[in-house]
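Novice: Here is my input; please provide its structure:
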Amino acid sequence: MSAATELKTDPQSYLKQERLSKEKHEFINHEIFAMSGASATHNLIVLNIGAELRSQLKQGPCLTYPSDLRVQVADNYVYPDISVVCEKPEFIDQDNLLNPQIIIEVLSPSTADYDRGGKFALYRQLGSLQEYLLVAQDRPYIEHYVRQDTHSWLLNEYQGLETILTLPSLQCQLALNEVYAKVVWE
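Specialist: Predicted coordinates for the structure are as follows:
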């Protein structure tokens, strides 16, 4: 997340601007934040995960959405890297998803702290959210949070290309060698 582009505004003004904008912006606590471009590695990992999920979920009701779909949390609007919905998708204004079951963020140096902290705090407000994944792009490593009840989450850490992560709410798996396929670390 980059610096706020405006000091304060209201959700309706943000949505009006955002629908006309060529760039993406998140709206947090009445402030607008420009989304910076993602690295080639970031994009490759997002595509790898999305392709794996779509392939495993294509026969069932689940839908996998890329980062252009906005998620609404109260009066805040964010763009997860990937979101998955297995119930009927619920939208406000047809372009603000309300009920993701899984959200995945690929960590960038500029967003890692926010993704782990403030953004996860926002996401935890979603009653539909069952799992949250934070995916490193500098090494094969994933933090996997699974909702235990309303106020507690279980963290499991996965590392190494030989590791397979199970997504219990989707009844599917992510092999880290597929998540990081063709990724070259310096």
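
Novice: Please count neighbours and contacts with C-alpha atoms only from this point.
Specialist: Will do.

Novice: what number of residues lie near Pro80?
Specialist: Neighbours of Pro80 under the rule other C-alpha atoms under 10 Å: 21.

Novice: That one touches Tyr65, doesn't it?
Specialist: No. The criterion here is C-alpha atoms under 8 Å, and Pro80 misses it with Tyr65 at 9.1 Å.

Novice: Ignoring the adjacent residues along the chain, who's closest to His25?
Specialist: Nearest non-adjacent residue to His25, counting by C-alpha to C-alpha, 6 or more residues apart in numbering: Ala34, 4.4 Å away.

Novice: For burial, what's the neighbour tally of Gln137?
Specialist: 23.

Novice: what does Leu170 give?
Specialist: For Leu170, the neighbour count with other C-alpha under 10 Å is 19.

Novice: and if you look at the one 4 residues further on?
Specialist: Burial of Leu174 is recorded as 17 neighbouring residues (other C-alpha under 10 Å).

Novice: host element of it?
Specialist: strand 172-175 (DSSP states H and E).

Novice: Please give the structure of this sequence too, so both can be compared:
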Amino acid sequence: MLVQSKQKFYTLDEYRELEETAEFRNEYRDGEIVQMTGGTINHSRIIRNLSRILGNLLEGQPYELFHNDLRLWIPRYRRGTYPDVMVIAGDPIFNDGRKDEILNPVLIVEVLSKSTKDFDKEDKFRFYRSIPEFREYVLVNQSEFLVTQYIKTESNDWLFREYEGESATVSFASVEVQMSMSEIYAKVVFETQETEVQA
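Specialist: Next comes the predicted model:
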């Protein structure tokens, strides 16, 4: 017979204290601490490309880009998470006056992995939609040239777009800039390409 151990729940302050000295980043899910999985080289390359090129495109505009080392706090769902890339319009709004938790991204980009893609597409998107400033959600597939996008309209509906193929250009509506798929996927090697090289 299996004996299930009692799950420990943490206060937000306990989580924050642990996170300050943690070797790996952890998400906070309403009392539960969940260790984040490590990323692949393609995952890292896509984040690097987005951070560098999108950051350059936003230079001199009233936006600021952050990548996956700054925590986003979602008050309604009591969640602390680390989006792969997020953009803020104007000044960051900090949670509880802290400098490591922000509240107000307009754009969030997540690079999908096999272990998190369903959560990113469904539950995490629902959590993000509770953020008043949030206007755009972009999901980048790391296994093929495929980007999906959700844009919040003035009537508070969400418009879905999909970009496919190496020649496509992704329009980031909330910040009014564009990136080509070849820029987003620079130096990314898909598994099928690796197999062809080995054969």
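
Novice: re the thing from before, now the strand holding Leu174 of structure 1 on structure 2. Mean distance?
Specialist: For strand 172-175 of structure 1, the mean distance from the matching residues in structure 2 following superposition reads 0.8 Å, by mean C-alpha distance after the TM-score superposition for structure 1.

Novice: looking at structure 2, where would I find the counterpart of that strand?
Specialist: Aligned by TM-score structural alignment, strand 172-175 of structure 1 falls on residues 177-180 of structure 2.

Novice: Which positions within the strand holding Leu174 of structure 1 qualify as buried?
Specialist: Buried residues in strand 172-175 of structure 1, counting neighbours by 16 or more other C-alpha atoms under 10 Å, are found at 174-175.

Novice: So which elements touch that strand?
Specialist: helix 40-57, strand 164-167 (3 or more C-alpha pairs under 8 Å, 6 or more residues apart in numbering; DSSP states H and E).

Novice: Of the ones you listed, flag the one that's most buried.
Specialist: Among those, the stretch with the highest mean neighbour count (mean count of other C-alpha atoms under 10 Å) is helix 40-57, at a mean of 18.

Novice: Check which helices and strands that helix is in contact with.
Specialist: strand 63-65, strand 102-106, strand 172-175, helix 176-179.

Novice: coming back round to it: for the residue nearest to His25 of structure 1, grab the count of nearby residues.
Specialist: Neighbourhood size, Ala34 of structure 1 [other C-alpha under 10 Å]: 16.

Novice: Could you find the counterpart of Ala112 of structure 1 in structure 2?
Specialist: Under TM-score structural alignment, Ala112 of structure 1 pairs with Lys117 in structure 2.

Novice: do you know how far its match is from Phe127 of structure 2?
Specialist: Applying C-alpha to C-alpha, to the nearest Å, the value for Lys117 of structure 2 to Phe127 of structure 2 is 15 Å.

Novice: Val188 of structure 2 too?
Specialist: 29 Å.

Novice: Looking at those two, which is more packed in?
Specialist: Neighbours were counted for Val188 of structure 2 and for Phe127 using other C-alpha under 10 Å; Val188 has more, 20 against 16.

Novice: ok, the more buried one to Glu154 of structure 2 distance?
Specialist: In terms of C-alpha to C-alpha, Val188 of structure 2 sits 36 Å off from Glu154 of structure 2.

Novice: So which residues make contact with stretch 135-152 of structure 2?
Specialist: Outside stretch 135-152 of structure 2, the residues that touch it by C-alpha atoms under 8 Å, 6 or more residues apart in numbering are 42-43, 46, 106-113, 121, 125, 153, 158-166, 170, 172-174, 181, 185, 190-191.

Novice: Drop anything exposed from those.
Specialist: Taking 16+ other C-alpha under 10 Å as the criterion, what is buried in the contacts of stretch 135-152 of structure 2 is 42-43, 46, 106-113, 121, 158, 163, 170, 172, 174, 181, 185.

Novice: before we move on, what SS does the most centrally placed residue in structure 1 have?
Specialist: With distances taken as C-alpha atoms, centre = their mean, Pro80 lies nearest the centre of structure 1, 3.0 Å away. Under DSSP: H, G, I helix; E, B strand; the rest coil, the three-state class of Pro80 of structure 1 is coil.

Novice: gap between the counterpart of it in structure 2 and Phe66 of structure 2?
Specialist: Alignment note (TM-score structural alignment): Pro80 of structure 1 maps to Pro83 of structure 2. Using C-alpha to C-alpha, Pro83 of structure 2 is found at 9 Å from Phe66 of structure 2.
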